[in-house]
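Asks: sequence? don't have it. structure:
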């Protein structure tokens, strides 16, 4: 009973945190105009948050193997509140970025907790249900985030978006009550390794944003030093032994592809609706609501389907829904926004189902003693994929396209979006084949052995 209460508290936390992660996407065009910056430059408001969120989720995942999880939650939520207050008072673009950085440093404890609690507190046969609950919280946050953001910016300055996530503080007493007092076994955290990883991705994003070969070279150097560090450090930031587990490694690779593709939906859609369809931030939010709302409604059903029919079945269903979404967007990116809202339903539901299936699949490849760092690394790579893809998408949009591979377009401004959606659909097909070859056969073998 206590674990059930904990998972619902975690779902509530996911609602609020997912609002914070995506609500600024709607106002990026307005910020670009106010600060006189390109879209790829203001995209750092999202990218820097995801970057710090990614590194931080892995750090918290490692710390969860060493210290009390309730202590980490307390620290993270308080730090998150400090960043929110700085962003609320910002008068320059650098202050906006500072607020987002500090927010991410604290909020990164949430995805780490969302990965760890279902694994630690639930048996394997109920883990899909638990992951479904947290995924539902994520979907609900995505559903109400655009609505709340749209309503707020319709009568107030966009900086007030920093204030909404402060509601997370109300969940802190409940975490203090329901999380156990289990103490970690102590140890050290490889801060140098974490810094080298952060430097690798930050320089890669700078290289993409500013087309700098120098930053690309520095990123490569940081990555080489990171590899050397984790191979030589006594307690490395990422244990290389994790990657000897081929099933875990392949699962991570698929997750990176899937997240990079999926983040196009909340990131590219507002820009498409603003640039091509000339919608205001308020209307953009309402176009994105139906898909997120339906995915929120179906979240628990996805978790139950994974428990009953298996992760492979859920993953195949998710792939089909995403393929349908991207194919329709490829053909009709320039069509009326009401059609785009309908297409996003398939994409949002597919993305949520895929997250449940992949999280459940990857968790079963790990021994119990490595669940904290293993799932923390998954969370880190998920957000790193989102951060890097953000930089890539924004740069491609800035460059535009003079042709479309779709024969059905009437609006030249939509060409670049249509072409991107085609490539993303092909990427989903590749990820589905990789998953089916490795994990689909394993599930079938397990069913044959159990006679199911």
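Replies: That came through, no problem. Everything numeric here is computed off the predicted structure, so don't read it as measured data.
Asks: contacts and neighbour counts: CA atoms only from here.
Replies: Noted.
Asks: how far away is the residue most central in space within the chain from residue 166?
Replies: Residue closest to the mean C-alpha point of the chain, counted by Cα atoms, centre = their mean, is residue 383 at 4.9 Å. Noted for residue 383: a distance of 22 Å to residue 166, by Cα to Cα, to the nearest Å.
Asks: ditto for residue 328
Replies: 38 Å.
Asks: how about residue 45?
Replies: Separation of residue 45 from residue 166 (Cα to Cα): 18 Å.
Asks: comparing those two, which shows the higher neighbour count?
Replies: residue 45 (23 against 19; other Cα atoms under 10 Å).
Asks: list the contacts of the nearest residue to the more buried one once chain neighbours are set aside.
Replies: Closest residue in space to residue 45, ignoring its immediate chain neighbours: residue 97 at 6.0 Å, by Cα to Cα, 6 or more residues apart in numbering. Taking Cα atoms under 8 Å, 6 or more residues apart in numbering, we find residue 97 in contact with 44, 45, 48, 87.
Asks: pasting the second one now:
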């Protein structure tokens, strides 16, 4: 069984790679798709709604991994991913077909990431696990770069070919059937009602910023009240009122929410600047942007030792400072040409991301008891997906409508150039606000957490 499982590990990783590629590719070119289908206002939903689903299933799959048959989970997830890929090939009929296809892909693909981690932890020798974990992070980064690179070129042919790439996963199902463990145990309890309510709330907020009207505003209010009432009444909610009212945990979540608010918007915004300001196509944009993502992949290897050397606090401040400065740099450098704005400035942002995830997640888990660590990790993943989804819905609308196009601090001419400059400027300021919040609250965060014993 161990030998068979080790055969399955690289196959699962291949399917994970296909999913990351799709995630990054469509996150970059949803603007192109919306324009082609005549629905630029709804285009951000191609990224935002699947992002919410992704955040929810991250928590669910992580909870199920130790109990449900890995074979059944992986086969079902791969089938859903392939079905989404097939559906996407008919995407030129309606933008809602594209959105539905991406939701199915996201829901199915995430199984591979969760199962990969379970397989490595259970079936790989302890001394070799760190190698596979490093490969996992590396594959994510380089698959992201490949997704951005391919996305630009696919727009010159037909973006539906990206969905076609996902169909390749079907050929790995027979191998997975033979090699994945089929063991299962009792004990998994999924808070279906809690996830449904938080999902409905997140979707309502996203739709409100996409199509602002009283219905979605009312839906936000109703679902939020229902969620708060539920977690106070339920016996085992996935997130407890005690955790949410824990000041150290709550403030860490605020930093994460504000810090990741622009995360889903960056690539699409860079693509829009290339298309509408410099008049270049998405393939040329991808050639410029891909280097910043490759930098993040390389820094992924070097960041760990640096973080251990300078500590959690300094790492989070460095990360948010670079992320915010990178977005502001894009805004200010638009008048100076595509190399500066689309290639060099994003490098600052992506450099910062290499120092953010590990220390802030580590901090979040240390603000709760050891028994609540899993819930803290799950809520962190969910919050990242929600904030990125809400952010891309809001900023995507501003960009598609040409809002704030009168002028900008960078001196861009009136029109879309000023719109993009102002959007990136606001995004950068928001991230820097997260840095200020963290600096102002980090003494409280660490003094009220288990991190206090090893962090000065």
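Replies: Received it, and whenever you're ready, just let me know what you need. Small disclaimer: the values here were computed from a predicted structure and weren't measured.
Asks: picking that back up, the residue nearest to residue 45 of structure 1 -> structure 2?
Replies: Applying TM-score structural alignment, one finds that residue 97 of structure 1 aligns to residue 99 in structure 2.
Asks: what's the helix or strand for its match?
Replies: Take DSSP states H and E as the rule and residue 99 of structure 2 turns out to sit in helix 95-123.
Asks: re earlier: now do the match of residue 97 of structure 1 against residue 90 of structure 2, distance only.
Replies: Residue 99 of structure 2 is 11 Å from residue 90 of structure 2, where distance means Cα to Cα.
Asks: I'd say residue 137 of structure 1 and residue 12 touch.
Replies: Yes - in this structure, residue 137 of structure 1 is within contact of residue 12 by Cα atoms under 8 Å, at 6.0 Å.
Asks: okay, the two: which has more neighbours?
Replies: Neighbours were counted for residue 137 of structure 1 and for residue 12 using other Cα under 10 Å; residue 137 has more, 26 against 20.
Asks: neighbouring contacts of the helix or strand hosting residue 325 of structure 1?
Replies: Of the helices and strands defined by DSSP H and E, residue 325 of structure 1 is found in helix 311-332. For helix 311-332 of structure 1, contacts defined as Cα under 8 Å, 6+ apart pick out 302, 305-306, 340, 343-354, 357-358, 360-361, 406-409, 417-422, 424-425, 428-429, 432, 436, 439-440, 443.
Asks: on that earlier part again, what residue of structure 2 takes the place of the residue nearest to the centre of structure 1?
Replies: Here residue 383 of structure 1 is matched to residue 385 in structure 2, going by TM-score structural alignment.
Asks: isn't that match up against residue 57?
Replies: No - contact criterion Cα under 8 Å: residue 385 of structure 2 and residue 57 do not qualify, at 10.6 Å.
Asks: need the overlap of contacts for these two.
Replies: By Cα under 8 Å, 6+ apart, residue 385 of structure 2 and residue 57 have no common neighbours.
Asks: please, a PyMOL command that selects the buried ones among the contacts of helix 311-332 of structure 1?
Replies: To isolate the buried ones among the contacts of helix 311-332 of structure 1 in PyMOL, judged by 16 or more other Cα atoms under 10 Å, type:
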select buried, resi 302+305+306+340+343+344+345+346+347+348+349+350+351+352+353+354+357+358+360+361+406+409+417+418+419+420+421+422+424+425+428+432+436+439+440+443
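Asks: residue in structure 2 matching residue 33 of structure 1?
Replies: Under the alignment (TM-score structural alignment), residue 33 of structure 1 maps onto residue 35 of structure 2.
Asks: secondary structure class for its match?
Replies: What DSSP: H, G, I helix; E, B strand; the rest coil gives for residue 35 of structure 2 is helix.
Asks: what is the neighbour count of it?
Replies: Look at residue 35 of structure 2: counted by other Cα under 10 Å, it has 14 neighbours.
Asks: ok, back up a step: give the contact list for the nearest residue to the residue nearest to the centre of structure 1 once chain neighbours are set aside.
Replies: Nearest non-adjacent residue to residue 383 of structure 1, counting by Cα to Cα, 6+ apart: residue 54, 4.7 Å away. With contact set as Cα under 8 Å, 6+ apart, residue 54 of structure 1 has these partners: 108, 379, 380, 381, 382, 383, 384.
Asks: all set, thanks.
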